[in-house]
Structure formats: C-alpha cells, structure tokens
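Novice: coords below, sequence missing:
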C-alpha cells in the first residue's frame, strides 16, 4: 500500500512502503549496490559514482506547492578535476519526463553554499522503465541525461559539492538503507526554508565521471594563461592554441595513465592512430605550472 508522509514542519512528502524516514530517524532495508571511487590523493581515470537499490518503492517528491528541492553531495579529492559526462537519475512519473536541470554548489559546513554552475542545456538520451507504482507515482525509470558540455568540479576549489536536481518528473527514488549513503545523506528544502538531512537516506543516481590531477593552473605576472584545445571530440588532428612562448612540453595519457605522446610543444597532435575513448593532455608551461585537458576521440 502506498503511504504519503507529511512531516509536522510542513508539506514535506515522501512516498513508499518504508516512508518513515526523515531527519528524525532511519529506514530499514536490504543491502544497496553501491560503488564510489574517492581518495585523499589526486586521481586519474574512472571516477564513477553509483547508488542503486533493488527497492524502488521509496522516494521524495520534486517541486509541488512548496517548491520541494532535493540535493546530493559529491566528493572530489584534492588536486583533482572531476569531469561528469553523463548523469543517470532514477525518477518516477506517469508521462515521460522532458527535462532535468542541475545546480552545483560549493559545500559550506555540510550544506550548499555558493552556486558554482547551473546546467539547463542537457539531453535525455535514454529511459528504461524499471518498476510501476499505482496511483500518484506511475513508472519508475532510469533516465540518462547528457549535458551539452561536461561538468567540471575542481578539488582545489572545494572537496565537496552539492548537486540539486529539478525536473518535471514526479519524484526521485531513494534507497531505504543506511549502507548506501555516500558522503552525507541527501538533503531537501522548500519555500526557501533551510536545508535538512534525511538521515541514512540517499537518492538513486549514477555519475559517469573521469578524474584528472590538477598540478596548477598557469599564471604569468598575475594573468591567466588560456589554453584552447580543439576540435574536441577529435578524429585525427588536435590543435592546441596557447599564447606565444608559454608552453614547454605536451604529453598525452590514456585513462589508465599510459603515456602515448611526450615531447616539445607543437600546436597540432596527430591522434588518428589511437582508439576511440577518453584521453588526458598534460601541458607543462615554462613557468613550471601544469594544465590538464580532457580529450574525447
């Protein structure tokens, strides 16, 4: 039987057979399937994060009369650039959702602080129906969202970010199990009220992400050095545009850290012999700083 929970502090609502979860206590459930790559050291390679659960009968409503907001935290290792390529959200609604928007905030004492970026240009590329709940919720779907440009979060700016999701879907599925919480539990708010935690509860989502180390963003006499790499994605020739006499060497690495190119700076690299995939370009400046660029082929 579907239950609706209205907390005493207002119209906060959650659906589900185990909908006794709030900031006041935990929900019991079966073991979640969780994978997360995190480290206190700079990373390179695959940094996917996944929260999936066999129980799809629990969730939090989006929007509504109180403009219900939901956010999850994302940890980034220091000196690491986390690049999010694809986001999967497990969401419920009768009609198929038509959009997903994202806001990314720096963490401030365990809650969203300054807004870092807002992503409204994204495409829904796939939807898989996983479950059906009668009455208000409808179909639970795994929705794949690809932002127009990859989302970059720097561990040098903040080691924790918050991702807020807004959509015309009805609700965001949650995992009713303390074991699946990555970092901090999900938080929610509404009508401009303060954010609060749903203890031991995590939203179901997947981030397809890559990590690359940040050893420095070059500055010369206080001026930022802008390095442009194009086309990206690339088929054969990759052009590197940099201010005159600023770059010393260029190296190209695979996701596993294998070095493919190592040499003095030249403004074009031939990548035609390499397989399709993700690569990292390390650009060493003459001032000693190093810049990393992610390259798709």
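Specialist: Noted; the coordinates are in hand. Just so you know, these numbers come straight off a predicted model, no measurement behind them.
Novice: hey, let's count contacts and neighbours off CA atoms from now on
Specialist: OK.
Novice: biggest strand in this protein, by residue count?
Specialist: strand 80-93 (DSSP state E).
Novice: Beyond that strand, next helix or strand please.
Specialist: Later in the chain than strand 80-93, the nearest helix or strand by DSSP states H and E is strand 100-108.
Novice: for that following strand, which positions count as buried?
Specialist: 100-107 (16 or more other Cα atoms under 10 Å).
Novice: what about residue 129, which helix or strand?
Specialist: strand 122-133.
Novice: quick one: contacts of whatever helix or strand comes next after that strand?
Specialist: Next helix or strand after strand 122-133 toward the C-terminus (DSSP H and E): strand 138-147. Identification of contacts with strand 138-147 by Cα atoms under 8 Å, 6 or more residues apart in numbering yields 56, 85-94, 100, 119, 121-133, 173.
Novice: Against which helices or strands is the next helix or strand after strand 138-147 packed?
Specialist: Scanning forward in sequence from strand 138-147 by DSSP H and E, the next helix or strand is strand 151-154. Here strand 151-154 touches strand 80-93, going by 3 or more Cα pairs under 8 Å, 6 or more residues apart in numbering; DSSP states H and E.
Novice: mind redoing it with 10 Å?
Specialist: Counting contacts by 3 or more Cα pairs under 10 Å, 6 or more residues apart in numbering; DSSP states H and E, strand 151-154 packs against strand 80-93, strand 100-108, strand 111-119, strand 160-167, strand 205-213.
Novice: now those in CSV, with distance to residue 252?
Specialist: Below are these laid out as CSV (distance: least, Cα to Cα, whole Å):
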stretch, distance to residue 252
strand 80-93, 16
strand 100-108, 29
strand 111-119, 28
strand 160-167, 28
strand 205-213, 12
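Novice: Of those, which is nearest residue 253?
Specialist: Ranking the helices and strands packed on strand 151-154 by proximity to residue 253 (Cα to Cα) places strand 205-213 first, at 10.3 Å.
Novice: still on that earlier bit, let me know which of the helices and strands packed on strand 151-154 is tucked in deepest.
Specialist: Most buried of the helices and strands packed on strand 151-154, by mean neighbour count (mean count of other Cα atoms under 10 Å): strand 80-93, with a mean of 24.
Novice: this is the other structure I want to compare:
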C-alpha cells in the first residue's frame, strides 16, 4: 500500500494458511471459549445462590469470573471467524474498540488479582480484623476503583495509538488488534507512544506485582507458623491458584508490551498473546473449581437442586 494511502480498515492474521490447521485452531479456540463461559457462568451462579459464599473472597472471584467472560469474548469469537472463514477484515472503529476493551479487561483483571492478594493477606495474617477491614462497602469500592482505573488506562492508550497515522500497510500480524502490532504499521513517530506504554506498564504491572509479592511473603511466613499440617494445606490451597494466574498473566503480557516493537518476532508474539488474552480466563474457573472445596460442594448442591426440580417437572 502506498504511503499516501490512508488505512480505513485492517486485516487480522491467523496462525496458519493451511485449511486443516485453521480448522484445528478454530476447534481449540472454540473449545476454550465454551469451557471458559460455562465455567465462569457456573461460578457466578453458585456464588450468587449459595449464602455461605457471600464473603469478600468469593465476591472478588465472582467479579473476576464476570470480567473473564467479557475478556475472552473480546478476542476469541473474531479469531474463530478469521481461522475458519478467513474473514480477516476489521474496521478502524472495530479495531479501536477491541484495543480499548482488551486493555480495559487486562488492567482491571490485574488490579482485581492484586486486591485478591490483599484479601488473602488480611484473612490469613489479620484474621481477627478481617470483617472490620474487608467490609462489603470496601470490597465494592475497590472493585469500582479497579474498573475506573481500567477505563482511564485503556482510554489513554487507545487514544494515543489511534492518534497515529497508519499508511504503510493494513495487515495486523496478530489475531486481534493490539497496540504493539498496530504501532508497527504506523508511519508516524511512535517513540513517545513506546515510552508511554513502557513507563505506564512498568509502574502499573510492577507496582501490582510488588504488592502481590509482599502480600504473599507475609502470608507464607504466617502460614509456616501454623501448628497443624491441615491448616497450612488449607491456607496454601487458596494462595497457589492465585499465584499461578498472576505469573502467567503478567509474564506473557510483559513479554509483548515491555520489549521494543522492532524486535518482536511475529509468530512468537501471537503465541505469547494467547497466554495473556485467552489462557487466564480459561484457567480461572478450572483452578478455582478444582482446588476450592467450598465451590465444588456448592456446585454439587446446585446441580442436585436442578436435577430434583427437573424430575418434578417431568413427573408433573
């Protein structure tokens, strides 16, 4: 495309041009999408229905599940269309919306994970003050603050990105619109954008990660002082899943956003992007349902109620 031509739409890219691989990628993404929606929706229903789970920890898990359903829905449905139908076109407005929503969900998820680390710290290290510190009002305020911070973060970076001129090409080497891939297509000077992204991502991600590490260092030092092995196992079981999600999410996101744009191998970025845009929403329900005894019991309870009601309807 000539330098004088202004881009009015973008073309997203799949992992392969081979039909068999495209079908395989579609099936994998669609399976992960359906499992993510089903698992997170089940968690939302169970926590809402079961009164025993109306605690701060499960309140944050519920919000994380709602966010994950939105997060994966921003990228995966369009990716499946690209893989299966080879319909790669996305408008500039649609691309901007995708960038904004991805950043909003990613930033909000990071802040929610940080708040959840704070919740576990207070529950384990200050159990007598837990219900005084983590009141329902405080939990709602922290959740709203996370969403508002995500809106500001996403708005600033989306505005800065689409303030650039795109005239070199319209082929985005990614299965969804993200800022590093778009900046490669810009004919404007992107140095200030790269510096802004690096500084803001370092401050936000680094600050959240430091806070999480500090929280868990206090948690582990307290847990090791517990007298019985059962108490230590119960405490660790609520912390380990959270740490796994944080490592995967921050590690993969940093690998894409915190390195120079010109030094980004295309296929490597596409694979890594799966780990911060698709894998965390997919793993959250799996980890929290398989490792959380209370949620598993609540799920079985809801399923038994549903089956009983269904049988009564059939008999009638």
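Specialist: Received, thanks. Just so we're clear, the structure is a prediction, and the values are computed from it rather than from any experiment.
Novice: Can you give me the TM-score here?
Specialist: The TM-score (TM-score structural alignment, normalised by the length of structure 1) is 0.21; 111 aligned residues with a Cα RMSD of 6.6 Å.
Novice: ok so, going back, going by neighbour count, which residues of the strand holding residue 129 of structure 1 are buried?
Specialist: In strand 122-133 of structure 1, counting by 16+ other Cα under 10 Å, buried: 122, 124, 127, 132-133.
Novice: and the angle from it to strand 138-147?
Specialist: Put simply, strand 122-133 of structure 1 runs at 160 degrees to strand 138-147, going by axes from the mean of the first three to the mean of the last three Cα atoms, to 10 degrees.
Novice: Please name every helix or strand in contact with strand 122-133 of structure 1.
Specialist: Counting by 3+ Cα pairs under 10 Å, 6+ apart, strand 122-133 of structure 1 packs on strand 80-93, strand 100-108, strand 138-147.
Novice: can I get those in CSV with distance to residue 61 of structure 1?
Specialist: Formatted as CSV, those follow (distance: least, Cα to Cα, whole Å):
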stretch, distance to residue 61 of structure 1
strand 80-93, 9
strand 100-108, 14
strand 138-147, 13
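Novice: Of all these, which one comes closest to residue 6 of structure 1?
Specialist: Among these, the nearest to residue 6 of structure 1 by Cα to Cα is strand 80-93 (18.9 Å).
Novice: I'd like to know how many residues surround residue 304 of structure 2.
Specialist: The local packing of residue 304 of structure 2 (other Cα atoms under 10 Å) involves 12 other residues.
Novice: Just name whatever secondary elements the helix or strand containing it is in contact with.
Specialist: Take DSSP H and E as the rule and residue 304 of structure 2 turns out to sit in helix 293-315. Helices and strands touching helix 293-315 of structure 2, by 3+ Cα pairs under 10 Å, 6+ apart, are helix 19-49, helix 229-257, helix 279-291.
Novice: do that again at 7 Å, thanks
Specialist: Secondary-structure packing of helix 293-315 of structure 2 (3 or more Cα pairs under 7 Å, 6 or more residues apart in numbering; DSSP states H and E): helix 19-49.
Novice: list the buried ones in the helix it packs on?
Specialist: Per 16+ other Cα under 10 Å, helix 19-49 of structure 2 contains these buried residues: 22, 25-26, 29-30, 32-33, 35-37, 39-44, 46-47.
Novice: other SSEs contacting it?
Specialist: helix 56-85, helix 279-291, helix 293-315.
Novice: After the longest one, which helix or strand is next? Please name it.
Specialist: For helix 56-85 of structure 2, the succeeding helix or strand toward the C-terminus, using DSSP H and E, is strand 89-91.
Novice: residue contacts, residue 50 of structure 1?
Specialist: 34-36, 205-207 (Cα atoms under 7 Å, 6 or more residues apart in numbering).
Novice: Equivalent analysis for residue 295 of structure 2, please.
Specialist: Residue 295 of structure 2 makes contact with residue 289, according to Cα under 7 Å, 6+ apart.
Novice: Recalculate using a threshold of 8 Å.
Specialist: Taking Cα under 8 Å, 6+ apart as the test, what residue 295 of structure 2 contacts is 43, 46-47, 288-289.
Novice: Burial check on residue 153 of structure 2, number of neighbours?
Specialist: Neighbourhood size, residue 153 of structure 2 [other Cα under 10 Å]: 19.
Novice: so it touches residue 103, yeah?
Specialist: Yes: taking contacts as Cα atoms under 8 Å, residue 153 of structure 2 lies within contact range of residue 103: 7.3 Å.
Novice: which residues are in contact with both of those two?
Specialist: Contacts common to residue 153 of structure 2 and residue 103, judged by Cα under 8 Å, 6+ apart, are absent.
Novice: Quick one: list the elements packing against the longest strand of structure 1.
Specialist: strand 138-147, strand 151-154, strand 171-175, strand 205-213.
Novice: I'd like to know which of those is closest to residue 69 of structure 1.
Specialist: strand 171-175 (10.6 Å).
Novice: What helices and strands are in contact with that closest one?
Specialist: Using 3+ Cα pairs under 8 Å, 6+ apart, strand 171-175 of structure 1 is in contact with strand 58-61, strand 80-93, strand 202-203.
Novice: Out of those strands, which is closest to residue 292 of structure 1?
Specialist: That would be, of those and by Cα to Cα, strand 80-93, which comes in at 8.8 Å.
Novice: ok and that closest one relative to strand 122-133, angle-wise?
Specialist: Going by the same axes, to 10 degrees, strand 80-93 of structure 1 makes 50 degrees with strand 122-133.
Novice: sorry, back to before: can I get the helices and strands packed on strand 80-93 of structure 1 in TSV including distance to residue 261 of structure 1?
Specialist: As requested, these are arranged in TSV below (distance: least, Cα to Cα, whole Å):
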stretch	distance to residue 261 of structure 1
strand 138-147	29
strand 151-154	24
strand 171-175	44
strand 205-213	17
